[in-house]
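Engineer: predicted model, plus sequence, below.
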Amino acid sequence: MSDFQLSGIYVYPVKSLAGIRVERWQVAPTGLLYDRKWMLVDADGLFLSQRKLPRMALIKTALTGSELLLSAPGMEPLALSLLPAGGEWIDVTVWHDLCRARAVSGTADLWFSRFLGQDCRLVYLPDQSIRPVDPHYGSSTDHTAFSDGFPFLIVSENSLAVLNQEMGLHLAMERFRPNLVISGCAGYEEDSWREIRIGSIDFRLPKPCSRCAVPTIDPETAETGKEPLITLNRTRKWQNKVYFGQNALHDRCGELAVGDRVQIKTAGPKQPPL
């Protein structure tokens, strides 16, 4: 019997903007409710992220019962409906996926363009727009919103503790943008998990998460450093990519809460095989 627990839940309403830490949250067909249902795109409909625009990290998000609230240094707060009505249909691209999304509003576009110093548009993924997960890793019923590819990213507290010890730093979990954080297990123990249950919801972990430069961006200042990529390249590199955390798919909707018990149903060889 494990003493593993769900110790953190993070929702990211707008892809690549600051997230929200919550104590309890609903799980929808695409992942956590409202998680990455909005996204910024350029004039060609290509998604924008902190990889290109580190200042995106400075835009804070909040959710009320009816609104998405946005704030940023030097900007008046912006409130948007959680259920955008109408809006022009736009073809948008997230990595290799082409999706049909709706434009939110000209007001939102101007707000973001002014703060980021680049013309951009805010789009929303309606429920009728289905974005399947890569069939190599999921089933025909698995889909996600505007995440990089999977509904959930799972990281354990002790994996970050090990990495911080190796770096001699104290980077915050927020840099790694997980959805679910697990306590009680050994560092990188999640590498061997294949099927787990958190509370009453079962998850499959088909693929480790390869990391880009986003974790090098300080979420409070938007300044970019060299860590954790230097240390990950030394300790977590496989086939020319570095890995930290596990992508996950859920088998049902429901609710998650901090403190939920985590059960390991199936384990296997470590992924990546380090």
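Structural biologist: Arrived safely, thanks for sending. Because the structure is a prediction, the values reported are computed rather than measured. Numbers count the residues shown, from 1 in each chain.
Engineer: for the rest of this, base every contact and every neighbour count on C-alpha atoms.
Structural biologist: Fine.
Engineer: so what's the residue count around residue 139?
Structural biologist: 12 (other CA atoms under 10 Å).
Engineer: and the gap between the closest residue to it other than its chain neighbours and residue 181?
Structural biologist: In this structure, residue 139 finds its nearest non-sequential neighbour in residue 133, 7.7 Å apart by CA to CA, 6 or more residues apart in numbering. For residue 133, the distance to residue 181 equals 22 Å [CA to CA, to the nearest Å].
Engineer: list the contacts for residue 232?
Structural biologist: 163, 242, 243 (CA atoms under 8 Å, 6 or more residues apart in numbering).
Engineer: repeat that for 6 Å
Structural biologist: residue 242 (CA atoms under 6 Å, 6 or more residues apart in numbering).
Engineer: next one: whichever strand or helix holds it to chain centre, how far?
Structural biologist: Element membership for residue 232 (DSSP states H and E) is helix 229-235. Distance of helix 229-235 from its chain centroid, counting by CA atoms, centre = their mean, to the nearest Å, is 21 Å.
Engineer: now it: buried residues?
Structural biologist: The neighbour-count check on helix 229-235 (16 or more other CA atoms under 10 Å) flags 229, 231, 232 as buried.
Engineer: tell me the first helix or strand C-terminal of that helix.
Structural biologist: Per DSSP H and E, the first helix or strand lying C-terminal to helix 229-235 is strand 237-238.
Engineer: ok, now how distant is residue 259 from residue 112?
Structural biologist: 36 Å.
Engineer: which one's more surrounded, these two?
Structural biologist: The neighbour count for residue 259 versus residue 112, taken as other CA under 10 Å, is higher for residue 112 (22 against 17).
Engineer: check it against this one:
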Amino acid sequence: MTVDDPLNLVLALATASTIKYIGASLWRLKKLAKYEFVGKVTALDLYPAKSCGAISLQSANCTRGGLKHSGVTDRHWMVVRDDGVKVNIQQEPKMTLITPSIHGNKLCFDAPGMPTLKVEKNPKEDPSLYVDCKPKVKAMTAMNCGKEASEWISKYLGIKGAYIVVSTENMAKRDVSELVPRPWLNVPETTDKVTFSEVSMCNIAFENSLRDLNSRLANPVSMGNFRPNIIINGSLAFDEDNWLEMRIGESVYMRILEPNPRCLLITVAPDGKRDPNTEPLKTLRKFRKTKPYGDSPLFGVNTAIDREGIIKIGDPVYVLRKPVT
């Protein structure tokens, strides 16, 4: 081998790498050029505990685990029965009246007629407190928040033996690919994980879609019935059916995994009252059902986060549409 051979090899590899980098960059720029502006963020809501109240925010860290603020991540706490099965607002509507707040290193919960419950927002992992729980069908391991929290939630709900669990940052999460059997052109990736939410790291709903729905209702409902993390205004009603990806601001990118199939949970208003006529579910079923989802009408979208970052109210929203077939 001559002296020039190693040099030529290095130059060839460097050239190939440069060409590959330029090609990837051009592909990204071409893709970015296809994004179109559709509206702006009008609300950000963090739900620390599944089926409980929200903390309304001006800005939040949009992470792969969900919205995060001051060390608290969306739906990382959950109420369960003594057998580990979740309790939700369909069974206990007054859970919506449990109001969360963050004070220092504590996550606090208030409820009518109850003293404030304070739990550690970043508890130290203790294997002796590990329990199996069922946020949906498949069981996962979480950590019991302790006796005081158990007594508090049991008394408020009137459910003997109920307790609160938390999934700490390092505990195993659920694989979204096992939870989304009907991919929305975007097949879930192995890095897509959720804790106690149904399938989505971040649930998004749209004001004009709600206006369309409310125009069909005798008694309009609020966005609180749907419990989204991000609310967007500006897009046409249900135009989200045609979207593939989203960008919020200049840094956060997300894939739409599927539309959000709805159930009886949306018949419970934020004030804890259940609609006697099963609205708005009844009306949604008249015009928002599609075959793969059976009797579950669609409202909003479930997303997976590809690039994390800070988002805030007023941020512009851009979308990449599905290819026309």
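Structural biologist: That came through, no problem. Predicted model only: the values in this text are computed from it and were never measured.
Engineer: related to what we said a few turns ago, distance of the equivalent of the residue nearest to residue 139 of the first structure over in the second structure from residue 53 of the second structure?
Structural biologist: Under the alignment (TM-score structural alignment), residue 133 of the first structure maps onto residue 176 of the second structure. From residue 176 of the second structure across to residue 53 of the second structure, the span is 24 Å (CA to CA).
Engineer: now do residue 23 of the second structure
Structural biologist: 47 Å.
Engineer: cool, and residue 13 of the second structure?
Structural biologist: From residue 13 of the second structure to residue 53 of the second structure the distance is 56 Å (CA to CA).
Engineer: between those two, which one's more packed in?
Structural biologist: residue 53 (26 against 12).
Engineer: name the element that one belongs to?
Structural biologist: Going by DSSP H and E, residue 53 of the second structure is not part of any helix or strand.
Engineer: got a list of what it touches?
Structural biologist: 96, 98, 99.
Engineer: likewise for residue 89 of the second structure?
Structural biologist: Contacts of residue 89 of the second structure by CA under 6 Å, 6+ apart are 51, 95.
Engineer: doesn't residue 114 of the first structure belong to a helix?
Structural biologist: Yes: looking at residue 114 of the first structure with DSSP: H, G, I helix; E, B strand; the rest coil, it is inside a helix.
Engineer: please say which position in the second structure it maps to.
Structural biologist: Residue 114 of the first structure maps onto residue 155 in the second structure, by TM-score structural alignment.
Engineer: counting neighbours, what do you get for that match?
Structural biologist: 14.
Engineer: how much space separates it from residue 75 of the second structure?
Structural biologist: For residue 155 of the second structure, the distance to residue 75 of the second structure (CA to CA) stands at 22 Å.
Engineer: go on, residue 81 of the second structure?
Structural biologist: From residue 81 of the second structure to residue 75 of the second structure the distance is 17 Å (CA to CA).
Engineer: more neighbours: which of these two?
Structural biologist: Neighbour totals were compared for residue 81 of the second structure and residue 75, and residue 75 leads with 26 against 18 (other CA under 10 Å).
Engineer: check contacts around the aligned partner of that one in the first structure.
Structural biologist: Residue pairing (TM-score structural alignment): residue 75 of the second structure is matched to residue 36 of the first structure. With contact set as CA under 6 Å, 6+ apart, residue 36 of the first structure has these partners: 12, 13, 14, 15, 145, 146, 147.
Engineer: could you do residue 249 of the first structure as well?
Structural biologist: Residue 249 of the first structure sits next to 203, 204 when contact means CA under 6 Å, 6+ apart.
Engineer: surely it is within a helix?
Structural biologist: No: assessed with three-state DSSP, residue 249 of the first structure is strand; it does not lie in a helix.
Engineer: now check the second structure for the residue matching it.
Structural biologist: Using TM-score structural alignment, residue 249 of the first structure lines up with residue 304 in the second structure.
Engineer: residue 240 of the first structure too?
Structural biologist: Looks like residue 240 of the first structure aligns to residue 295 there (TM-score structural alignment).
Engineer: again, but for residue 90 of the first structure
Structural biologist: In the second structure, the residue matched to residue 90 of the first structure (TM-score structural alignment) is residue 131.
Engineer: now swap in residue 189 of the first structure and tell me
Structural biologist: In the second structure, the residue matched to residue 189 of the first structure (TM-score structural alignment) is residue 239.
Engineer: stretch 5-21 of the first structure: which residues count as buried?
Structural biologist: Along stretch 5-21 of the first structure, these residues count as buried under the neighbour rule (16+ other CA under 10 Å): 5-21.
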